[in-house]
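Peer 1: below: sequence and its predicted model.
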Amino acid sequence: MPLADAPAPDDAIVEDALPTRGELDFRLIELFFFAYREFTGDADSILERYGFGRAHHRILHFVNRDPGMTIAEILDLLEITKQSLSRVLRQLIDDGFIAQVQGTDDRRQRRLYPTQKGRDLTLELSRAQGRRIDAAFRAAALDDPGLVNDFLLEMGADRKATRDWFARKGIGRENR
């Protein structure tokens, strides 16, 4: 029989749930989880029609936001491997959503551009997500999204590539 002060073995079954509020506040963690699921779900249902997934969406999004970006830039921004990018990018190129163009200064460089087909799909995906964001703002009676902007900026700006992206695209603290 174990002593009362002895720690339980690692494989001991735990029957009590972690409290919603205690050492950690699970409310926001779970709100983020479910909000992200619904936010991505809107786009997922559209992507499914094309046989695409979230990786396709991310590449389409950023290539449309920065036409001419290099393979190295998208790898750095998304923090993915060449191998994971290669399969998804190949499909987007083969299906006519993205064009890969040889660099003019460095012929080894590959620049990525959306095609009109890629632009149209990106806008369809973004409009679906924008409708969810707008509806949530209305339902929460948030007339000024500035606080949400600032909060998300703080949540997502740890990495240099992200901070550089924000600076290039004019994404920063809201001036109220």
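Peer 2: Structure received.
Peer 1: please count neighbours and contacts with C-alpha atoms only from this point.
Peer 2: Noted.
Peer 1: can you map out the helices along the chain?
Peer 2: Per DSSP state H, the chain carries helices over the ranges 26-48, 54-65, 71-78, 82-94, 116-139, 146-156, 160-169.
Peer 1: one more to weigh against that first structure:
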Amino acid sequence: MAEGSNSAMGGENLLFLTDEQLRKGIEAMFFAYRGFTADPDRILDAHGYGRAHHRALHFINRTHGTTVNNLLNILGVTKQSLNRVLRTLIEDGLVESRVGRKDRRERNLFLTEKGDTLERALSEAQRERMRAAYRAAGPQAVAGFRLVLEAMMDDEIRRQYLNMRDRRT
């Protein structure tokens, strides 16, 4: 377990956290996010892409055949922003847009073989970092971490996350 990561060892009362304890948690999240995105950022940069491209690839992979509207809902971005990202990914041969079978106005999104290869490289970099952190922290900390993340989500976003988490692809 990482030094200082066990709040009981540090004597912190989890029922009442001081502003200083909360600040430390916020800063830890900022720095952890930097680490979590560092490896994918290097891979994306080599291709001329950014984090928005990564998020789109991740969720297109996670929800094969998702519609553009569903992806908008998942990502919480503007249509204009998503269209820019999707246009690039489609033009570069990473994503395929197919006309919907039930509703021809819908566009269903799928990763191509090239898109799948890039998405796997991005995800593997993050899985390795998460795997190492989870092993270092231990199973109770992992479960607690997930509970904290879920508790930070707004109700609608949590519902969306739980639906996606429970879906098998």
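Peer 2: It's in. All figures in this text were calculated on a predicted structure; none of them were measured in a lab.
Peer 1: TM-score for this pair?
Peer 2: The TM-score (TM-score structural alignment, normalised by the length of structure 2) is 0.81; 149 aligned residues with a C-alpha RMSD of 1.8 Å.
Peer 1: related to what we said a few turns ago, would you list the helices of structure 1 in JSON lines and tack on mean neighbour count?
Peer 2: Shown next, in JSON lines, are these (neighbours: other C-alpha atoms under 10 Å):
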{"stretch": "helix 26-48", "mean neighbour count": "14"}
{"stretch": "helix 54-65", "mean neighbour count": "19"}
{"stretch": "helix 71-78", "mean neighbour count": "16"}
{"stretch": "helix 82-94", "mean neighbour count": "15"}
{"stretch": "helix 116-139", "mean neighbour count": "15"}
{"stretch": "helix 146-156", "mean neighbour count": "13"}
{"stretch": "helix 160-169", "mean neighbour count": "13"}
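Peer 1: aligned partner of Asp134 of structure 1 in structure 2?
Peer 2: Matched to structure 2 by TM-score structural alignment, Asp134 of structure 1 sits across from Arg131.
Peer 1: so how far is Ser97 of structure 2 from that match?
Peer 2: 33 Å (C-alpha to C-alpha, to the nearest Å).
Peer 1: okay, which residue is most central for structure 2?
Peer 2: With distances taken as C-alpha atoms, centre = their mean, the residue of structure 2 nearest its centroid is Arg55 (6.4 Å).
Peer 1: now do the same for that one: its match in structure 1.
Peer 2: Using TM-score structural alignment, the equivalent of Arg55 of structure 2 in structure 1 is Arg58.
Peer 1: one more: Glu27 of structure 2?
Peer 2: Counting by TM-score structural alignment, the partner of Glu27 of structure 2 is Glu30.
Peer 1: for its match, what are its contacts?
Peer 2: With contact set as C-alpha atoms under 8 Å, 6 or more residues apart in numbering, Glu30 of structure 1 has no partners.
Peer 1: about what we covered before: a markdown table please, covering the helices of structure 1 and showing distance to Thr104 of structure 1.
Peer 2: Formatted as a markdown table, these follow (distance: least, C-alpha to C-alpha, whole Å):
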| stretch | distance to Thr104 of structure 1 |
| --- | --- |
| helix 26-48 | 33 |
| helix 54-65 | 18 |
| helix 71-78 | 15 |
| helix 82-94 | 20 |
| helix 116-139 | 22 |
| helix 146-156 | 33 |
| helix 160-169 | 22 |
